[in-house]
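K.L.:
predicted model follows, preceded by the sequence.
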Amino acid sequence: MSEPLHIVCPHCQTTNRVRADQLASDPTCGQCKQPLFTGHPVALDDVTAFDKHIARNQIPVLVDFWAPWCGPCRMMAPAYEKAAAELEPRVRVAKVNTEAAPALGTRFNIRSIPTLALFVGGKEVARQPGAMTNPAQIVQWVAAHVPR
């Protein structure tokens, strides 16, 4: 039997305990009963929700810092969506709209968008500025930076 991991619900932000070997079996939140993984990026425009996902998730968290007016961000969005379906449940995939949450853009010194940032154990371990329009490229970039 595998160790339980803390997984934050993308719907109600409750921290759940899920065994690692059960991640792929569509676990649901003990609080709101919604799926813990949807195969879509989670919008983390609220600073409190963002902090909880980064600090409490015991799986890597990939964040796309973007803005609605940004052409390259819009070009990358479909690839990021497809990458989310591939990466979950091994990686929580999230988006931060820097217009809705400017404090997060400032805190992480986001100078250009889109910027991908990968967090492991609450710490940023990798950053990639610029649009990646191929889902496989995003998945490969994450795999290259996630500790085995």
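P.N.:
Alright, I've got the coordinates.
K.L.:
C-alpha from now on. contacts and neighbour counts both.
P.N.:
Fine.
K.L.:
the residue most central in space within the chain sits in which helix or strand?
P.N.:
Of all residues in the chain, the one closest to the mean position by Cα atoms, centre = their mean is Val93, 2.5 Å from it. For Val93, the host element (DSSP states H and E) is strand 92-97.
K.L.:
what comes up buried for the helix or strand just after that strand?
P.N.:
Heading C-terminal from strand 92-97, the first helix or strand you meet, by DSSP H and E, is helix 102-107. By neighbour count with 16 or more other Cα atoms under 10 Å, helix 102-107 contains the buried residues Leu104, Gly105.
K.L.:
need the contact partners of helix 102-107.
P.N.:
Contact partners of helix 102-107, identified using Cα atoms under 8 Å, 6 or more residues apart in numbering, comprise Val47, Phe65, Val96, Thr98.
K.L.:
outside of the strand or helix carrying the second one, which residues touch it?
P.N.:
Following DSSP H and E, one finds Phe65 within strand 61-66. Contacts of strand 61-66 with the rest of the structure, by Cα under 8 Å, 6+ apart, involve 53-54, 73, 91-98, 105, 110, 113-120, 142.
K.L.:
got the angle between it and strand 92-97?
P.N.:
Relative orientation of strand 61-66 and strand 92-97, computed by axes from the mean of the first three to the mean of the last three Cα atoms, to 10 degrees: 20 degrees.
K.L.:
let's bring in a second one:
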Amino acid sequence: MNATAGAHRVCPHCGQVNRVPESRAAGARCGACRSPLFSGEPSPVDLARLERFVSRDQRPVLVDFWAPWCAPCRMMAPQFVSAARELEPAMRLLKLDTEAHPEAGARFAIRGIPTMILFHHGRESARQSGAMSASDIVAWARGAAR
């Protein structure tokens, strides 16, 4: 892809698709709502918003499927935030609460949580279950995105 042409990036606030040149990705703002496209933190999503990211964002999308009652999920939450700081804007990190959105668990065949799924070009490209440290998340995600 031409660096000046830009890649499609979905706004985590309003869902608008933005074309962002690679050189400006880190500080990019949404053309519709003016919010930052990347905050260095995972964005919470529901199933509809997740499907928009997966189908429209041209960068890899890493999703943490979790639930508030899950102790390993709560332990991994700050690790996922740390990983987002290192992986964004090259990769989008999202969190989906499977208790609030049980249809997502069925749709993506989530058998245990936490489960991370990496999507690229509209398809699942890798999956990992179990809590991980930030460095392990980063290493796994980068390796899986190749």
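P.N.:
That came through fine. Since the structure is predicted, the reported quantities are computational estimates derived from the model, not experimental observations.
K.L.:
TM-score of the superposed pair?
P.N.:
Once the chains are laid over each other, their TM-score by TM-score structural alignment, normalised by the length of the second structure reads 0.96; 144 aligned residues with a Cα RMSD of 0.9 Å.
K.L.:
re the thing from before, mean shift between the strand holding Phe65 of the first structure and the second structure?
P.N.:
Strand 61-66 of the first structure, aligned to the second structure and superposed, deviates on average by 0.3 Å (mean Cα distance after the TM-score superposition for the first structure).
K.L.:
go through the helix ranked longest in the first structure and flag the buried ones.
P.N.:
Counting residues, the longest helix found in the first structure (DSSP state H) is helix 71-87. Across helix 71-87 of the first structure, burial judged by 16+ other Cα under 10 Å covers 72-74, 76-77, 79-87.
K.L.:
quick one on the thing from earlier: check the offset of the strand holding Phe65 of the first structure from the chain's centre.
P.N.:
How far strand 61-66 of the first structure lies from its chain's middle: 6 Å, per Cα atoms, centre = their mean, to the nearest Å.
K.L.:
tilt between it and helix 71-87?
P.N.:
Using the same axes, to 10 degrees: strand 61-66 of the first structure against helix 71-87 is 160 degrees.
K.L.:
now strand 61-66 of the first structure: which residue numbers in the second structure?
P.N.:
Mapping strand 61-66 of the first structure onto the second structure (TM-score structural alignment) gives residues 61-66.
K.L.:
picking up where we left off before, tell me the contacts of the residue nearest to the centre of the first structure?
P.N.:
Taking Cα under 8 Å, 6+ apart, one finds His40, Pro41, Val42, Val61, Leu62, Val63, Ala84, Leu87 in contact with Val93 of the first structure.
K.L.:
apply 7 Å and report the result again.
P.N.:
Residues near Val93 of the first structure by Cα atoms under 7 Å, 6 or more residues apart in numbering: Pro41, Val42, Val61, Leu62, Val63, Ala84.
K.L.:
can you get me a residue count around the residue nearest to Ile110 of the first structure when sequence neighbours are not counted?
P.N.:
Closest residue to Ile110 of the first structure apart from its sequence neighbours, by Cα to Cα, 6 or more residues apart in numbering: Phe65 at 7.6 Å. Close neighbours of Phe65 of the first structure, defined as other Cα atoms under 10 Å, add up to 26.
K.L.:
ok, Arg111 of the first structure next?
P.N.:
The burial count for Arg111 of the first structure: 10, using other Cα under 10 Å.
K.L.:
is it true that Arg59 of the second structure touches Met91?
P.N.:
Yes. The criterion here is Cα atoms under 7 Å, and Arg59 of the second structure meets it with Met91 at 5.6 Å.
K.L.:
how far away is Arg29 of the second structure from Val138 of the second structure?
P.N.:
25 Å (Cα to Cα, to the nearest Å).
K.L.:
actually Met116 of the second structure, sorry about that
P.N.:
For Met116 of the second structure, the distance to Val138 of the second structure - Cα to Cα - is 12 Å.
K.L.:
of these two, who's got more company?
P.N.:
When neighbours are counted by other Cα under 10 Å, Met116 of the second structure and Val138 differ, and Met116 comes out ahead with 25 against 20.
K.L.:
and the more buried one, how far from Arg59 of the second structure?
P.N.:
16 Å.
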